[in-house]
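# From the sequence below, what's the structure:
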Amino acid sequence: MTTTSQPSTTTVTATVPPARNEPTQIKSDVDEKVANLSAKRDASWPSVLFYIHLNILGLYGIMVLFTNAYFTTVIFTVFLSFIGIIGVTCGAHRLWAHQTYEANTFLRLFLMLCQTMAGQGSIYDWVQYHRLHHRTFKTSDDPYYSEKDFLHAQVFAHIRNLSPKQEYLLKQVDMKDLEADKIVMFQKKFYWILYLIFFVLLPINAPLEYWDDSIQAALFVTFSLRYLIVLNISWLITSAHFIWGLDKKHKPSDSNMIFLVTKSYWPQYHYLLPFDYQTGEFGNYGSGCTTALIRVFAALGLAENLKTMTSDACKVGLSRSVDTGCPLVDCLTDAGKESMERLPRNHYLNKDKYF
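As a prediction, this is how the structure comes out:
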């Protein structure tokens, strides 16, 4: 009787290596490394002392403003404060952080000097922190405490060091576009020299040299009070959502700022679609001073490719998300890019027609 032997598959299966997903393995290793890093943030005592002294000197500057300062110094202080604020809003925020429009060399140089007049560190560092803020918004990894409250975002975030975990995440932020910008990198390399000249020496010297004002006015109004105003207004970029936002946990009445500002819900839209140049940091969508300035820059030929989101694009993006099940933000972003291709180059001059 002949018996038929069955072919053995043991040796075959033993020689086939198990499949391995390399990207998944690498990602899990990175996730594990991040998870093991400490999330504790310690106080930055130099920043704490600086912030305390700046508030004391700035508040004293208010008294000097009304008792011992020329009207020319007051106007000069307001002008410099405005310059610093637009350097952050038009420049660091909308141009470099989110690339909502393109600027020629002259405008980029001007905005770089304006941002230096804000005294908030280099454009490179500001943008790196802000991009991490958007990436980690409403989580404990956000350097600006977007998951806590207004006081944490407006004050505590700026007087504490980053945690080891945040330091690691900060290094992962893609900054190649700014590294290719010669003006940004020039400012980064020589920031403290530019800061000393344009932010400290020239503003203090002007009242003394050109209209013979007092040293008190120059130091405490033109410098300290201006610094305090510009810092706090600029910091609202990352904390304003507590005042104007949609989160029911943070009622506008929780902050006395509600008596100084007009309520709007556009900051929430900005975190959804940050590429829109019209997003109002401190007011209504499309009608703020920063938005108007960007339109003026474009009309003068200094800026171009102003990115925005039309009403029709919003409708298309919402419909796609419902029909296909794709993420809402992805659908809105794609619809927005498609609509931009159909808009005329001077759409910013005809906003009522397209928005």
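# only C-alpha atoms for contact and neighbour calcs from this point on.
OK.
# Which strands or helices does the helix or strand where residue 27 lies pack on?
Using DSSP states H and E, residue 27 sits within helix 22-36. When contacts are defined as 3 or more CA pairs under 8 Å, 6 or more residues apart in numbering; DSSP states H and E, helix 22-36 sits against helix 164-171.
# I'd like the distance from the helix it packs on to the chain centre, please.
Relative to its chain's centre, helix 164-171 lies at 17 Å (CA atoms, centre = their mean, to the nearest Å).
# What residues of that helix count as buried?
164, 165, 166, 169, 170 (16 or more other CA atoms under 10 Å).
# tell me what the strand or helix carrying residue 56 is packed against?
When elements are assigned from DSSP H and E, residue 56 belongs to helix 45-67. With contacts taken as 3+ CA pairs under 8 Å, 6+ apart, helix 45-67 sits against helix 226-239.
# The helix it packs on to helix 45-67, inter-axis angle?
120 degrees (axes from the mean of the first three to the mean of the last three CA atoms, to 10 degrees).
# Return the set of buried residues in helix 226-239.
Neighbour-count burial for helix 226-239 [16+ other CA under 10 Å]: 226-231, 233-239.
# Other residues contacting it?
54-55, 58, 77-78, 80-82, 84-85, 88-89, 118-120, 133, 144, 146, 150, 153-154, 281-282 (CA atoms under 8 Å, 6 or more residues apart in numbering).
# same thing with stretch 120-137?
Counting by CA under 8 Å, 6+ apart, 92-93, 96-97, 112, 115-116, 142-144, 146-147, 169-170, 173, 175, 178, 184-185, 187-188, 191, 231, 238, 271 sit against stretch 120-137.
# repeat that for 6 Å
92, 97, 142, 188 (CA atoms under 6 Å, 6 or more residues apart in numbering).
# neighbours around residue 114, how many?
25 (other CA atoms under 10 Å).
# List the contacts of it.
Neighbouring residues of residue 114 by CA under 6 Å, 6+ apart: 83, 84, 87.
# Quick check: the gap between residue 184 and residue 116.
11 Å (CA to CA, to the nearest Å).
# Look at the two and report which has more neighbours.
More neighbours surround residue 116 than the other of residue 184 and residue 116, with 26 against 21 (other CA under 10 Å).
# What count of nearby residues applies to the closest residue in space to the more buried one that isn't next to it in sequence?
Excluding the flanking residues, the one nearest residue 116 by CA to CA, 6 or more residues apart in numbering is residue 195, at 6.1 Å. Number of residues near residue 195 (other CA under 10 Å) recorded here: 21.
# A strand includes residue 195, no?
No - applying DSSP: H, G, I helix; E, B strand; the rest coil, one finds residue 195 to be helix, outside a strand.
# who's in contact with residue 286?
Neighbours of residue 286 in contact, by CA under 6 Å, 6+ apart: residue 278.
# Now do the SS call for residue 120.
Classified using three-state DSSP, residue 120 is coil.
# Could you also give me the structure for this second sequence? I'd like to compare it with the first:
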Amino acid sequence: MAPRNVVGEPTNDEMGPVDMEEVPTTELAVRPHQKLVWRNVILMSALHIGSLYALTLIPTSHPLTWVWAIFYYVVSGLGITAGAHRLWAHKSYKARAPLRCLLALMNAAALQNDILDWSRDHRVHHKYSETDADPHNAKRGFFFAHIGWLLVRKHPNVMEKGSRLDFSDLYADKIVMFQRRFYRPLVLVMCFVVPSVVPWYFWGESLWNSYFIGAILRYCVLLNATWSVNSFAHLWGTRPYDKRINPAENLGVTLSAVGEGFHNYHHTFPSDYSTSEYGWHLNITTVFINCMYYLGQAYDMKKTPAKVVQLRKLRTGDRSS
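Model prediction:
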């Protein structure tokens, strides 16, 4: 295993769970009128309809197209998990410029907002988890946590409390700002052109099948896998590290979201680069980061000591493991 920096239990300043005393209890009951973002409603509806149609094309497509779609699913997923999430949002490890450039491209292939916006929302989510300042507050129900939060205007508390956090490191990162500046053309190429052209060029797949399977279906499934961390993993599962919080260990989410389903651990120890006490097991993202370490591209990975983890499990866990 790669050497790592050890870290202790996180504080709120390290993006741990918010101290509920900071948030008035009446805040959780506030439900102002939410305006629909019709552009998002229409686009998400069209995407899911297109994905259902893509399923009908699978029997007539080349088997390598299926393999390619799965491979590119993992590649684009790592742009979120290893990139926007573990590297930029949590700073749980450091990466050299070539890896950061690669992750920025992979992140564009995932089309889930640029690195700055994604990381900013995620830091707010950790600081104010399960309150109205949480962009995808799971206490507002499964649908809202999964996709509904993207279909309405953000709650005013998200903007107000988010403005209190420090994002200067993101604005100072030239690669993050470059990706933000050229995000639209990067998305066009990485999310739609590349996954469509490769099957057509290399094994003669039709552009129609390539586009709907490699781009549309792959993108839609990836979105839902990412959203499942906000919904399924915040509502169902075990809580061996902290039974007082909503985030839970969810095996289904772990498998679909390339290793991000160890969510009770992650919210308890947010600075841990592996997001799990089990290292690389069932955690493709951790395997990827470790490989990058051996290639000299990742370093200073933070890891919570096993003793700290065990003591925390005894103190606040649900004794499920």
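# export the buried residues of helix 226-239 of structure 1 to a markdown table and tack on distance to residue 255 of structure 1?
Converted to a markdown table, the buried residues of helix 226-239 of structure 1 look like this (distance: CA to CA, whole Å):
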| residue | distance to residue 255 of structure 1 |
| --- | --- |
| 226 | 23 |
| 227 | 22 |
| 228 | 19 |
| 229 | 18 |
| 230 | 20 |
| 231 | 18 |
| 233 | 15 |
| 234 | 17 |
| 235 | 15 |
| 236 | 13 |
| 237 | 16 |
| 238 | 15 |
| 239 | 12 |
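# Kindly state which residue of structure 2 is aligned to the residue nearest to residue 116 of structure 1.
Aligned counterpart of residue 195 of structure 1 in structure 2: residue 187 (TM-score structural alignment).
# Then residue 61 of structure 1?
Match for residue 61 of structure 1 (TM-score structural alignment): residue 54.
# Please apply the same query to residue 124 of structure 1.
In structure 2, residue 124 of structure 1 lands on residue 116 (TM-score structural alignment).
# related to what we said a few turns ago, could you dump the contacts of stretch 120-137 of structure 1 to TSV with neighbour count and distance to residue 11 of structure 1?
Formatted as TSV, the contacts of stretch 120-137 of structure 1 follow (neighbours: other CA atoms under 10 Å; distance: CA to CA, whole Å):
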residue	neighbour count	distance to residue 11 of structure 1
92	26	63
97	23	58
142	23	53
188	17	62
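# and which of those is nearest to residue 23 of structure 1?
Closest approach to residue 23 of structure 1 among the contacts of stretch 120-137 of structure 1 (CA to CA): residue 142, at 25.8 Å.
# still on that earlier bit, tell me if I'm right that the match of residue 195 of structure 1 and residue 110 touch.
No - using CA atoms under 6 Å as the test, residue 187 of structure 2 is too far from residue 110 to be in contact (8.0 Å).
# Now do the helices in the stretch 101-250 of structure 2.
115-127, 142-143, 149-151, 156-162, 168-172, 174-181, 183-187, 194-203, 207-209, 218-230, 232-235 (DSSP state H, counting those that start in this stretch).
# For residue 311 of structure 2, which of those helices is the nearest?
Here helix 115-127 is closest among those (CA to CA), at 22.2 Å.
# and residue 85 of structure 1, what pairs with it in structure 2?
In structure 2, residue 85 of structure 1 lands on residue 77 (TM-score structural alignment).
# Please report how far the closest residue to that match other than its chain neighbours lies from residue 191 of structure 2.
Spatially, and ignoring its direct neighbours in sequence, residue 77 of structure 2 is nearest to residue 110 (6.4 Å; CA to CA, 6+ apart). Using CA to CA, we find residue 110 of structure 2 at a distance of 6 Å from residue 191 of structure 2.
# out of those two, which sits in the busier spot?
residue 110 (28 against 25).
# Residue 76 is in contact with that one, correct?
Yes - here residue 110 of structure 2 reaches residue 76: they are 4.9 Å apart, a contact under CA under 6 Å.
# Tell me where the stretch 251-355 of structure 1 has helices.
266-272, 289-299, 311-324, 328-342, 351-354.
# Throw these into TSV and include mean neighbour count, thanks.
Listed next are these as TSV, based on neighbours: other CA atoms under 10 Å:
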stretch	mean neighbour count
helix 266-272	19
helix 289-299	18
helix 311-324	15
helix 328-342	17
helix 351-354	10
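# who touches stretch 246-263 of structure 1?
Contacts for stretch 246-263 of structure 1 (CA under 6 Å, 6+ apart): 242, 243, 244.
# ok, those residues vs residue 104 of structure 1, which is closest?
Distances from residue 104 of structure 1 to the contacts of stretch 246-263 of structure 1, taken by CA to CA, are shortest for residue 244, at 32.8 Å.
# aligned partner of the closest one in structure 2?
Counting by TM-score structural alignment, the partner of residue 244 of structure 1 is residue 237.
# cool, and residue 228 of structure 1?
So, by TM-score structural alignment, residue 228 of structure 1 is matched to residue 220.
# quick one: that match from residue 214 of structure 2, how far?
10 Å.
# Then residue 41 of structure 2?
23 Å.
# ditto for residue 250 of structure 2
27 Å.
# For those two, indicate the residue with more neighbours.
More crowded of residue 250 of structure 2 and residue 214, by other CA under 10 Å: residue 214, with 31 against 23.
# so that one sits right up against residue 195, yeah?
Yes - Residue 214 of structure 2 is in contact with residue 195 according to CA under 6 Å; the separation is 5.0 Å.
# Now check structure 1 for the residue matching residue 100 of structure 2.
Residue 100 of structure 2 maps onto residue 108 in structure 1, by TM-score structural alignment.
# which SSE is its match in?
Assigned by DSSP H and E, residue 108 of structure 1 falls within helix 105-116.
# mean per-residue distance, that helix to structure 2?
Here helix 105-116 of structure 1, set against structure 2 after superposition, deviates by a mean of 0.8 Å using mean CA distance after the TM-score superposition for structure 1.
# so that helix versus helix 182-189, what angle?
30 degrees.
# buried ones in helix 105-116 of structure 1?
107, 108, 109, 111, 112, 113, 114, 115, 116.
# how close does the fifth one get to residue 187 of structure 1?
From residue 112 of structure 1 across to residue 187 of structure 1, the span is 7 Å (CA to CA).
# And for the first one?
Using CA to CA, residue 107 of structure 1 is found at 15 Å from residue 187 of structure 1.
# ok now do residue 87 of structure 2, which residues does it touch?
Per CA under 6 Å, 6+ apart, neighbours of residue 87 of structure 2: residue 93.
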